[in-house]
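Chemist: here are the coordinates; sequence isn't available:
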């Protein structure tokens, strides 16, 4: 058995595949019982105890929909998702359904190699969130693949398969992976044997399935209603669930045919509502489908542009665009991609097999990862060795490192190791290697280039006699190209008290990763205030607003958790740790009380909003969008008008309507609504930018006036620094930075005002304006009269007492929020 994992699995929305890396470095796709390279990701349970996966299941999707399931990958990570099989009386979650697909792939391996793999590298979309990755790990465990199955992003795997081809020259390219359920893009660099993924972008709900449903809803459903005379023929009407399922299958088949022809006939046997089956026929054209798919094309291309911009690149820097996924076979998409004005204008590369390239890349990566270690206690009188070096290297004289073990105390310095490779060219035998007193050792060996070198391991005692050791062989593979590191595909951090996002680990960070950052509490935590809590949301995403990103966990510190009161500004050290599969641990340490708090990251109970909630959110978004259109028209801002014109509200409305009958559609709708709100945030920032700039400059001028009254060098230095940073933020047109500078300028103005003799008077007039919000109108009125008399008498000391009592009349949320957050230290 190999030292490395070797098997790679593409667990796809529509089809899945498994590949293995051979000893010579080549990859082989393992065919299933039908002789196919791919297995449809579909499950059919016609009766208790019978589970069919792949072709038989997909063929029953139309005729037996109550006992079939497909496209469940889009529902991964949602606790309320699942499929019920009527005849068997069982319900399976998306993870359990995916496990059945993985079991089928393992069985295919056993048919060829005699044994099932106990580990594999499994690919996931780059845009998968933490709960979706966690659900994939659960599926692997349910399928018998154990807990040590690394997850690798699909575009990374495709890039590896493409980049390891000797015919691929150095340069930059982009993987454009438009599959059945998801879209991913990756920018890749190959320079002098170094293969690196520079950036990712993607959408876990942008795929061929979305285009299929657009065809159904806008082309086929209206025609069915007309031909068959069906009233209320809508996807969200449960009475027509079977009909819409058949139309979905027919739309997918027609879309595939349109890749090779200008038109396609759609046919389906549909129920007419009276129990009779009627044949529906309708011809659709390639042009119609391309027009309907245009918003999906635009979204994918925009994601590519965003990924390039983040990396400081343009399409002109990319040598070729590697097409992966079934949707990339659509001629309309290819024409759009090749267009330098409306697409990317990059040379298209069709050289990879879009159906197996991801599995092949996963297998290559699996060949570089050591198999999960198994407990191996040596027998009495025998010895064992554990290796810690890389099993795949790019040099021909690598280091071998490890540690010897025994059941009894041993003076390891009396022993030595020899590594022997008689098949090497020329044959190789290492000098004796002496371990240290703990049994640890490291040495260099010679290996053959572009080959697998297999060494026999000899353990010699002080007399030169060989001792039994397990394992007694070792393999090291040389490859001229180094595989890229696994990287983080979404930034991870916390939402601060002001709702700003503080990323601790940025998108693109190499995994595994660990980072620590210090924050300070925005308020005090008193042990007597049982309702107060320090709450630190853990979020994932790229928006500068924390609440526009996806919350994945929560750190909470309550009064009963600490033994002393925590003043405002207490240090909180937050540590993020992420493993190679993007699974996260978050810990907060409060040095003042020497206590740690671990975030509750519950990835197993992420639910889906109800159809009613999604409808309410959509109405709110549509109302806000209407106001934005009016603002943009009034201000004539072309920079804001362009992104507004690209918002696909029609598809979003269709997904919200379908949410009541399709959890997958609800997931799409939830994600799109979150993205829509974030996009509108950005547009609003563009619109208010001139006002923010004016406000900041006005406050800086006010600061200059106040500084004429003080001789404080510290205040003057801070004001000068503020002005310098302000000009930089204004030049960069950065609304978030400008807002922060406005807040800082405001704090400095207040600080300077407090030093003036008239500060109590100014504070009194501010508090008087807040009279309507105060808890007791009669007490407030009495204090206001008292304050006015103090001002008339010039008694500032009395006025200070009035101000303090007025402040206490303000509601708690105006004085101190009972939910305390943190701010950067």
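Modeler: Yep, it's here. Predicted model only: the values in this text are computed from it and were never measured.
Chemist: okay, CA-based contacts and neighbour counts for the rest of this
Modeler: Fine.
Chemist: which residues touch stretch 298-314?
Modeler: Outside stretch 298-314, the residues that touch it by Cα atoms under 8 Å, 6 or more residues apart in numbering are 183, 185-187, 198-202, 206, 315, 337, 343-344.
Chemist: Can you tell me which of these end up in helices?
Modeler: If you go by DSSP state H, those have residue 337 in helices.
Chemist: Turn the contacts of stretch 298-314 into CSV, including neighbour count.
Modeler: Converted to CSV, the contacts of stretch 298-314 look like this (neighbours: other Cα atoms under 10 Å):
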residue, neighbour count
183, 29
185, 31
186, 28
187, 25
198, 19
199, 24
200, 30
201, 26
202, 25
206, 22
315, 20
337, 24
343, 21
344, 21
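Chemist: Which ones among the contacts of stretch 298-314 map onto strands?
Modeler: 183, 185-187, 198-202 (DSSP state E).
Chemist: Among those residues, pick out the one closest to residue 383, please.
Modeler: residue 198 (44.1 Å; Cα to Cα).
Chemist: Wait, that closest one touches residue 507, no?
Modeler: No: between residue 198 and residue 507 there is no contact, the gap being 10.4 Å when judged by Cα atoms under 8 Å.
Chemist: since we're on residue 621, how many residues are nearby?
Modeler: A count of nearby residues for residue 621, using other Cα atoms under 10 Å, gives 18.
Chemist: ugh, typo on my part, it should be residue 802
Modeler: The number of residues packed near residue 802 is 22, by other Cα under 10 Å.
Chemist: name the element it belongs to?
Modeler: In the assignment (DSSP states H and E), residue 802 maps to helix 796-809.
Chemist: right, and the helix or strand after that helix?
Modeler: Next along the chain after helix 796-809, taking DSSP H and E as the criterion, comes helix 812-815.
Chemist: before we move on, back to that, any chance of the ones in strands among the contacts of stretch 298-314 in a markdown table, with distance to residue 241 too?
Modeler: Shown next, in a markdown table, are the ones in strands among the contacts of stretch 298-314 (distance: Cα to Cα, whole Å):
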| residue | distance to residue 241 |
| --- | --- |
| 183 | 27 |
| 185 | 34 |
| 186 | 37 |
| 187 | 41 |
| 198 | 44 |
| 199 | 41 |
| 200 | 37 |
| 201 | 34 |
| 202 | 30 |
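Chemist: which one of these is nearest residue 293?
Modeler: residue 183 (13.8 Å).
Chemist: residue contacts, that closest one?
Modeler: Counted by Cα under 8 Å, 6+ apart, residue 183 has contacts 125, 176-177, 202-207, 300.
Chemist: Put this next to the previous one:
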């Protein structure tokens, strides 16, 4: 088993180990604390991690990095001035993970670990966390969502007699992130049913508010400063070092106010004139609570959203489980209980619960890869005589647990026996079948160890290197991890000259996941050309516009990679697989060229600059103002007012972006970008109705057209059946409120329409007559058209309808483009639809 669990936190990290049903936290050898500050410093050629690095923050903040978890998956870097080094958030996280390895005093090597992530982390951030684990030397990394870990810590705590099954909310407010999850346990199985979260909401934001809204105004009144806050937040600003120092002091004051009503902040700094400004100011808990209120309300809104989505009332929930260092703040505990009407549960240590739960989970996860040295040793040995696969629950509430093992190889004259280590159970010697099935009796509230023995006819054991069977009775495990967001691919919506999204994996689906899609190529790609098709994968609501979602990565296939031309309308088979740790694998197979493209997926990184942010906010403002104008012209003042509210919020975000320094050291630009994306989703949601109404009207028109041609022309029973099959699914299509799904049905109706009428002599004669009499427009080459018309009349006379179809087709292409009403070619997009 993996056994080791790690909470890689924004402000503090911890490591724990599962051993025989129990979990123990490893303490820092220096100071014997349960946690390690997630802080890294370089002092000339020395690397400092943890408490020493945090202490160094006050003396040389430009040599120290903290809070880098919030920038995982971005292109941000940290520059360490004295050492002249540049490090990424992934590299800094790897230093923290390496330092945690030093906590393990048992002498064993930590080669695999379960590392926790916020449930709201997107796939890009998850990939970055896994990368940090591998960089730290872990051969195997399994990611676990923090609310699940916290719930496992609670459900598996030693006071098991007080535990009752049911459902509750996990309120996880840490130093940098917030998660709320709905957790349900029934019949010994734990499931996460739903979640919400914010990757940029935590204790650090409260520290920043204390600095910016209390300390900075105090400083400006006490000394002579110009643009103090901007100079603080700019990496090259005069007071940037002071900013980091004040954040540290604000954090210390916040911690003190968890147990005291008032504290003091003391420091000294020169002002713009070089004159010293001595500060000794008091900070009251009530002042902190005023700053905390907007943050708290955000978290409560997310909790209410989950309850509303799942039709839950306060009495349906047992409690709110409080996790994360920021939940030590009394105001948070009091207000969550009062405003939601649900009691709070503080029975787990908020700072170590996630690491403990991760270790419980690690105790149920078998290793997939063995270390290099062990592999090298076994490689030289002879292959084992049998292949064995075992399956059983590693944690159980039952008195007996089902165990099965499948064997491949020569089983003749072989026997098996399963014994429990305390001597209380023995299957006895049995002939070895291809599959063993046994119910193993468990000692209550104990870690039960069994050994599977494989013996030959002389009762000699075979050397199979079988792991022991370990089952923790009275412990809980989780039934898979839920997917936190929809995973979509971007496809061409040729009808509306844009791209849309198709959901591949839905939010809250249990990982791992796999799906095969067959899509059509929407434009011809010539062999050897620079043109391409792209399979673009995004994360976020499937009903939103692609621009409102987070890109994960893409596969791009260019003409230079093709062995023959890829013709419009040909099929591409796309296989998407997502592991439990949200590692995404994509394979694309082009049926026409018989080519497979695998292991060419290019993962995305989050790139956000101030100028790019300003540009996208300005463009969104333009879109919103167009929607406001259209709504007002139609007299829809309620919709217009909703858009005006979003316009005001966008203007506020734009103002913040314009005031921000280009080298701003905070993560405010990521907070603005996240909010901008959510506003884009709200705009899409509020304007989707009018687009849905339009496409539904098109559907009903297409339906009426088919009803007419089926009644008027020579429809077959197969045509009638095809129409009935479409109508049978009508409610489902329309209820989806997906313009792409409804458009796909419209396309099927139009194809049926054309198939019926194109077969009908009556329709062919009517269409030819229209063309011949000029009702469809003047022909571009009159002489050629006249000859075709004569041929057509003769074909009608001879009842040669195949010839008539040829004449109609050629006449149609002699019409001017505008008369043909051909759909304009959609040359943009992805190339798949």
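Modeler: Done, it's in. Model, not experiment: these values are computed from the prediction.
Chemist: what's the TM-score for these two chains?
Modeler: The TM-score (TM-score structural alignment, normalised by the length of structure 1) is 0.82; 789 aligned residues with a Cα RMSD of 4.5 Å.
Chemist: coming back round to it: among the contacts of residue 183 of structure 1, which two are most distant?
Modeler: So, the contacts of residue 183 of structure 1 by Cα to Cα: farthest apart are 176 and 205, at 15.2 Å.
Chemist: which residue ranges form the helices in the stretch 651-800 of structure 2?
Modeler: Counting by DSSP state H, counting those that start in this stretch, residue ranges of the helices within the stretch 651-800 of structure 2 are 668-712, 717-728, 730-735, 739-759, 761-772, 782-797.
Chemist: Out of the contacts of stretch 298-314 of structure 1, which is nearest to residue 331 of structure 1?
Modeler: Checking those one by one against residue 331 of structure 1 (Cα to Cα), the nearest turns out to be residue 337, at 9.8 Å.
Chemist: Hmm, the closest one is touching residue 330, no?
Modeler: No: taking contacts as Cα under 8 Å, residue 337 of structure 1 lies outside contact range of residue 330: 11.0 Å.
Chemist: what's near enough to touch residue 252 of structure 1?
Modeler: By Cα under 8 Å, 6+ apart, the residues touching residue 252 of structure 1 are 209, 212.
Chemist: do you know how far the counterpart of it in structure 2 is from residue 265 of structure 2?
Modeler: When structure 2 is aligned by TM-score structural alignment, residue 252 of structure 1 is paired with residue 251. Separation of residue 251 of structure 2 from residue 265 of structure 2 (Cα to Cα, to the nearest Å): 11 Å.
Chemist: And residue 140 of structure 2, how far from residue 698 of structure 2?
Modeler: 53 Å.
Chemist: ok, now residue 133 of structure 2?
Modeler: Taking Cα to Cα as the criterion, residue 133 of structure 2 is separated from residue 698 of structure 2 by 52 Å.
Chemist: neighbour-wise, which of these two wins?
Modeler: When residue 133 of structure 2 and residue 698 are compared for neighbours, residue 133 comes out ahead with 29 against 15, by other Cα under 10 Å.
Chemist: Can you give me the distance of the more buried one to residue 374 of structure 2?
Modeler: Distance, residue 133 of structure 2 to residue 374 of structure 2, using Cα to Cα: 20 Å.
Chemist: Same question for residue 815 of structure 2.
Modeler: From residue 815 of structure 2 to residue 374 of structure 2 the distance is 76 Å (Cα to Cα).
Chemist: repeat for residue 393 of structure 2
Modeler: Plainly put, residue 393 of structure 2 is 27 Å away from residue 374 of structure 2 if you go by Cα to Cα.
Chemist: What of residue 242 of structure 2?
Modeler: With distances taken as Cα to Cα, residue 242 of structure 2 is found 51 Å from residue 374 of structure 2.
Chemist: do residue 34 of structure 2 as well
Modeler: From residue 34 of structure 2 to residue 374 of structure 2 the distance is 32 Å (Cα to Cα).
Chemist: Which residue of those two possesses the greater neighbour count?
Modeler: residue 34 (18 against 9).
Chemist: Tell me which residues touch residue 611 of structure 1, please.
Modeler: By Cα under 8 Å, 6+ apart, the contact list for residue 611 of structure 1 reads 656-657, 659-660, 666.
Chemist: Highest neighbour count among the residues you listed?
Modeler: Neighbour max across the contacts of residue 611 of structure 1 (other Cα under 10 Å) = residue 656, 28 neighbours.
Chemist: For the stretch 351-500 of structure 2, which segments count as helices?
Modeler: With DSSP H, counting those that start in this stretch applied, the stretch 351-500 of structure 2 shows helices at 353-362, 372-379, listed in chain order.
Chemist: Put together CSV for the ones you listed, with distance to residue 685 of structure 2 on each row.
Modeler: Output for the helices of the stretch 351-500 of structure 2, formatted as CSV (distance: least, Cα to Cα, whole Å):
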stretch, distance to residue 685 of structure 2
helix 353-362, 35
helix 372-379, 52
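Chemist: Among the ones in strands among the contacts of stretch 298-314 of structure 1, which pair sits farthest apart?
Modeler: 183 and 198 (17.3 Å).
Chemist: what sits against the nearest residue to residue 564 of structure 1 once chain neighbours are set aside?
Modeler: Nearest residue to residue 564 of structure 1, sequence neighbours excluded (Cα to Cα, 6 or more residues apart in numbering): residue 527, at 6.9 Å. Contact analysis of residue 527 of structure 1 by Cα under 8 Å, 6+ apart lists 559-560, 562-565.
Chemist: what does residue 644 of structure 2 give?
Modeler: Here residue 644 of structure 2 is in contact with residue 628 (criterion: Cα under 8 Å, 6+ apart).
Chemist: What of residue 338 of structure 1?
Modeler: 344-348.
Chemist: Repeat that for residue 434 of structure 1.
Modeler: Residue 434 of structure 1 makes contact with 412-417, 441 under the criterion Cα under 8 Å, 6+ apart.
Chemist: Stretch 150-158 of structure 1 maps to which residues in structure 2?
Modeler: Using TM-score structural alignment, the residues of structure 2 aligned to stretch 150-158 of structure 1 are 142-150.
Chemist: Mean deviation, that stretch versus structure 1?
Modeler: Stretch 142-150 of structure 2, aligned to structure 1 and superposed, deviates on average by 0.8 Å (mean Cα distance after the TM-score superposition for structure 1).
Chemist: Residue 268 of structure 1 belongs to a strand?
Modeler: Yes: counting by DSSP: H, G, I helix; E, B strand; the rest coil, residue 268 of structure 1 falls inside a strand.
Chemist: Top of the contacts of residue 527 of structure 1 by number of neighbours, please.
Modeler: Counting neighbours by other Cα under 10 Å, the top entry in these is residue 559, with 19 neighbours.
Chemist: Surely it and residue 526 touch.
Modeler: Yes: checked against Cα under 8 Å, the pair residue 559 of structure 1 and residue 526 is within contact range at 6.4 Å.
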